[in-house]
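Enquirer: Sharing a model that was predicted from the sequence below.
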Amino acid sequence: MKNNFFIVIEGIDASGKTGLIELLKSQLELEQNSSIKNYFGEKIYFTSEPYGPNKETKYSQLSSLIFSNCFSSVSEAFLFLAMRSDHLFNFIIPKLQENSLIFCDRYYLSTLAYQAYLKKVELDLLDSNMKYISKGTKPLVTFVLQISKEEHSKHKSHKREDNKYDSVNSFSYDSLVSAYDWAIQHLRESGEEIVLIPSSLSWEEKAQLVISYIERLIAK
């Protein structure tokens, strides 16, 4: 898709995805970052999975069913894919067709990490269904927040998280890192752009890394 400014923010549980997105919202209003605002105007949108752009009721209801742990791993995966299909065709794709900029908290990388690697759902099953529902729509780039084991433990102990994806899918730090490393490799081998955000950067530097990437693209 032409002008596919679809940006995904990923990372393991408690890595700061939601916080980074909130910071991006405020940083994009600054004069120093006006080139992005001037390019897209009001067509800058923020959304998330599995809840959509406005924590829509239909997604929340389905998510509650998934997080009740009463489904098999395969059934859970198909429910997530069903919500993604709806999210794509009712929000993401229409906005991209308007040449909008979209930031999404979680996407297919999380599916690969949780459903394929950690819950052992067949990879080919996920890939084929994802290919079918996306109709060629892929993120322009996926940014992955890195976090040290010490920082992860600290963040987990102080975390207040509305998104139950992390709290219900409770895996160790080492398991999550292995899962995300595997998922990153798979997407890179599939030709997708993945950019790692080092944990050593300040939050302002992390946000600026994302903003600078977009600025370079719109300047071409």
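Expert: That came through, no problem. Numbers count the residues shown, from 1 in each chain.

Enquirer: going forward, measure contacts between C-alpha atoms and count neighbours the same way
Expert: Will do.

Enquirer: Show the contacting residues for the residue positioned nearest the centre of the chain.
Expert: With the centre of the chain defined as its mean C-alpha position, the nearest residue by Cα atoms, centre = their mean is Arg106, 2.0 Å away. By Cα atoms under 8 Å, 6 or more residues apart in numbering, Arg106 lies in contact with 8-11, 48-49.

Enquirer: ok, and here's another one to check against it:
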Amino acid sequence: MTSPSRSRGLKRGFFATFEGGEGSGKTTQIAKLAATLRERGHMVCLTREPGGTPAADALREILLSGRAKDLGAETEALLFAAGRRDHIEGVILPALRRGEVVLCDRFHDSTRVYQGSVGGVAPEALAVMEAATLEGVAPDLTVILDIPAEVGLRRASLRRGDALADRFESEPKTLHEQRRAAFLQIAAREPERCVVIDANRDAETVEADIRAAVLERIASSSEEDTEAKGDVA
């Protein structure tokens, strides 16, 4: 796929997605990274999937409640794709066109893992959905927070407190381990896009590794844009 900052008329902007199992710390780490980037003068758009727009947020409630589960993994994938399409058009592309750094909590890799590798939706079907939904928009960087399923589920339970587990958190540990393996397989297939961070460490160490990876990739992207402008001139 084409980098979004170089497609569909975009002049600049940087798109980073964050993936990983339940309780891997994505939400916390994204918030910390956003604060750091803003301190360094970057405009930051913080968003998530499913969700990001009113329509996608409505789909989020349906998906996480489990009401769509009985419809099957393929229908779930289609619902995620519908929300993602609205999210891209309503939030992600406008932010990138403004030159912002977009930090997204989950994106298409989660569909590949949850509904594809583990859910059983055929890769060919997912490829068709992706082509129609993304239209060439792909992350400049994907940070995969890797953590053993048992540790992540324990963290998720502590975070949740007395609230009920959502559709995905409530599933068996074996499924969570399968998802962990599937994320790592994506990273192995696409090392130029993905970086794996060991999330089973203290939050400060994880934060430092994420910050280093993201800042390095943003700097590299800016250099490529400068060189491209020079070639055009």
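Expert: Here it is on my side, so go on. Everything numeric here is computed off the predicted structure, so don't read it as measured data.

Enquirer: sorry, back to before: quick check: PyMOL command selecting the buried ones in the contacts of Arg106 of the first structure.
Expert: Here the buried members of the contacts of Arg106 of the first structure are turned into a PyMOL selection, burial being counted by 16 or more other Cα atoms under 10 Å:
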select buried, resi 8+9+10+11+48+49
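
Enquirer: Please list all residues in contact with Val143 of the second structure.
Expert: 16-19, 194-197, 210.

Enquirer: Number of residues surrounding the closest residue to Tyr114 of the second structure other than its chain neighbours?
Expert: Nearest in space to Tyr114 of the second structure, with sequence neighbours left out and distances taken as Cα to Cα, 6 or more residues apart in numbering, is Arg179 at 6.7 Å. By the criterion of other Cα atoms under 10 Å, Arg179 of the second structure has 25 neighbours.

Enquirer: Surely Ile144 of the second structure is within a strand?
Expert: Yes - the assignment for Ile144 of the second structure by DSSP: H, G, I helix; E, B strand; the rest coil puts it in a strand.

Enquirer: In the stretch of helix or strand Glu224 of the second structure belongs to, which residues are buried?
Expert: Assigned by DSSP states H and E, Glu224 of the second structure belongs to helix 203-232. By 16+ other Cα under 10 Å, the buried positions in helix 203-232 of the second structure come out as 206-207, 210-211, 213-214, 217-218, 221, 225.

Enquirer: Reformat these as a markdown table; add distance to Ala58 of the second structure.
Expert: Formatted as a markdown table, those follow (distance: Cα to Cα, whole Å):
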| residue | distance to Ala58 of the second structure |
| --- | --- |
| Val206 | 32 |
| Glu207 | 31 |
| Ile210 | 31 |
| Arg211 | 32 |
| Ala213 | 33 |
| Val214 | 31 |
| Arg217 | 33 |
| Ile218 | 32 |
| Ser221 | 34 |
| Asp225 | 37 |
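
Enquirer: of these, closest to Phe183 of the second structure?
Expert: Phe183 of the second structure has its nearest neighbour among those in Ile210, at 16.9 Å by Cα to Cα.

Enquirer: my guess is the closest one contacts Ile197, does it?
Expert: Yes - the pair Ile210 of the second structure / Ile197 is scored as a contact, 7.2 Å apart, by Cα atoms under 8 Å.
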